[in-house]
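Chemist: with the input below, show me the fold.
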Amino acid sequence: MASSEQIVQQYWQAAHRRDWAGFAALLDENVVYEVPQTRERIRGRDHYLDFNITYPGDWQLRVDSVIGNAQQAVSRITFFVDGTSCEGISFFTLQHGRITHILDYWPEPYDPPYRHTAHIERY
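Modeler: Here you go, the predicted structure:
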């Protein structure tokens, strides 16, 4: 059986290629997808598949890292759409080789508060 890291890598590769049959095969029938920033929740493989198929724009993605254990994985990707990019951090829960839950964060960059210290390097 594939590791959680391998399954998440396959998930992102299938999404990037628009291999929707391969993408769906990695999902549990009752998968739940959540995005806290937008307060979106999608329940079920078919609904989540439709959510991805209908995402607007000519988007691409790059997997930057994936780490995991037997039943969980975390990925960091860079998502490109319409000339812009953003970072996505996704938390996956897996059971029996299928993804059962995805918690997706799309953090936006912001300026930190001022601190009176010389020990912080901005990049």
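
Chemist: contacts and neighbour counts: CA atoms only from here.
Modeler: OK.

Chemist: buried sites along stretch 76-94?
Modeler: 76-80, 87-94 (16 or more other CA atoms under 10 Å).

Chemist: need those in JSON lines (columns: secondary structure).
Modeler: Formatted as JSON lines, these follow (DSSP: H, G, I helix; E, B strand; the rest coil):
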{"residue": "R76", "secondary structure": "strand"}
{"residue": "I77", "secondary structure": "strand"}
{"residue": "T78", "secondary structure": "strand"}
{"residue": "F79", "secondary structure": "strand"}
{"residue": "F80", "secondary structure": "strand"}
{"residue": "E87", "secondary structure": "strand"}
{"residue": "G88", "secondary structure": "strand"}
{"residue": "I89", "secondary structure": "strand"}
{"residue": "S90", "secondary structure": "strand"}
{"residue": "F91", "secondary structure": "strand"}
{"residue": "F92", "secondary structure": "strand"}
{"residue": "T93", "secondary structure": "strand"}
{"residue": "L94", "secondary structure": "strand"}
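
Chemist: could you dump the residues you listed to TSV with distance to I120?
Modeler: Output for these, formatted as TSV (distance: CA to CA, whole Å):
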residue	distance to I120
R76	24
I77	25
T78	25
F79	27
F80	29
E87	22
G88	24
I89	24
S90	27
F91	28
F92	32
T93	35
L94	38
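
Chemist: want to put them side by side, so please do this one too:
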Amino acid sequence: MLSKLEIVRKYWDLFDQADFKAVTKLMHDHAVVWEPNTREVFRSRSAFLRMHEANPQPWRIEEIDMLSEMKEGIIVTVVKAYSEKTPESYFITSFFTFAGEKIIEIMEYWSMNGEAPAWRNSQGFSEAY
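Modeler: Have a look, this model is predicted:
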């Protein structure tokens, strides 16, 4: 039996391999995925995974931080999604909720990686790293 943390790590490994069929085994039949940045909700595991299969961008996933279980058994992760076909990349902060040993809900926040607005650097508010 895998721990919740191990299940989430496997989830991201399978996403990195674009093995969405195998991801179905980790998610509850009635899983719901929320993406507040784009005001979307995927009300079924099937819809969420079909969307990823249809995505023309072959995303790779790099683990940045895998936090331990938070209150109520929620697992929080930060990963980087990138493609070798485009310079775009994103940080994804995700909150995984479980029903037994299956992921029942995911709340994902995607943020595009890029340059800070020039005015913030030029006025000395921040510096690039």
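
Chemist: that older thread, T38 of structure 1: which of the buried residues of stretch 76-94 of structure 1 is nearest?
Modeler: Relative to T38 of structure 1, the closest of those is G88; by CA to CA it sits at 13.5 Å.

Chemist: how near is the closest one to E29 of structure 1?
Modeler: In this structure, G88 of structure 1 and E29 of structure 1 are 24 Å apart, going by CA to CA, to the nearest Å.

Chemist: re the thing from before, the buried residues of stretch 76-94 of structure 1: which two are farthest apart?
Modeler: F80 and L94 (26.3 Å).

Chemist: list the helices and strands the longest helix seen in structure 1 packs on?
Modeler: Among all segments of structure 1 classified by DSSP state H, the helix with the greatest residue count is helix 4-17. Using 3 or more CA pairs under 8 Å, 6 or more residues apart in numbering; DSSP states H and E as the contact test, the elements touching helix 4-17 of structure 1 are helix 20-25, strand 60-68, strand 72-81.

Chemist: any buried residues in that helix, and which?
Modeler: Per 16+ other CA under 10 Å, helix 4-17 of structure 1 contains these buried residues: S4, E5, I7, V8, Q9, Q10, Y11, W12, Q13, A14, A15, H16.

Chemist: and the residue nearest to the fifth one when sequence neighbours are not counted, how far from A118 of structure 1?
Modeler: Once its chain neighbours are removed from consideration, Q9 of structure 1 has its nearest residue in V66; the separation is 7.3 Å (CA to CA, 6 or more residues apart in numbering). Applying CA to CA, the value for V66 of structure 1 to A118 of structure 1 is 33 Å.

Chemist: those two: which has the busier surroundings?
Modeler: V66 (18 against 6; other CA atoms under 10 Å).

Chemist: the more buried one contacts E5, correct?
Modeler: Yes. At 5.9 Å, V66 of structure 1 counts as touching E5 under the criterion of CA atoms under 8 Å.

Chemist: anything in contact with each of those two?
Modeler: A73 (CA atoms under 8 Å, 6 or more residues apart in numbering).

Chemist: and N52 of structure 1, what element?
Modeler: helix 45-53 (DSSP states H and E).

Chemist: which secondary structure elements does that helix contact?
Modeler: helix 20-25, strand 27-35.

Chemist: can you list contacts of it?
Modeler: R18, W20, A24, L27, D28, E29, N30, V31, V32, Y33, I42.

Chemist: so who does the third one touch?
Modeler: With contact taken as CA under 8 Å, 6+ apart, A24 of structure 1 is in contact with R45, D46, L49.
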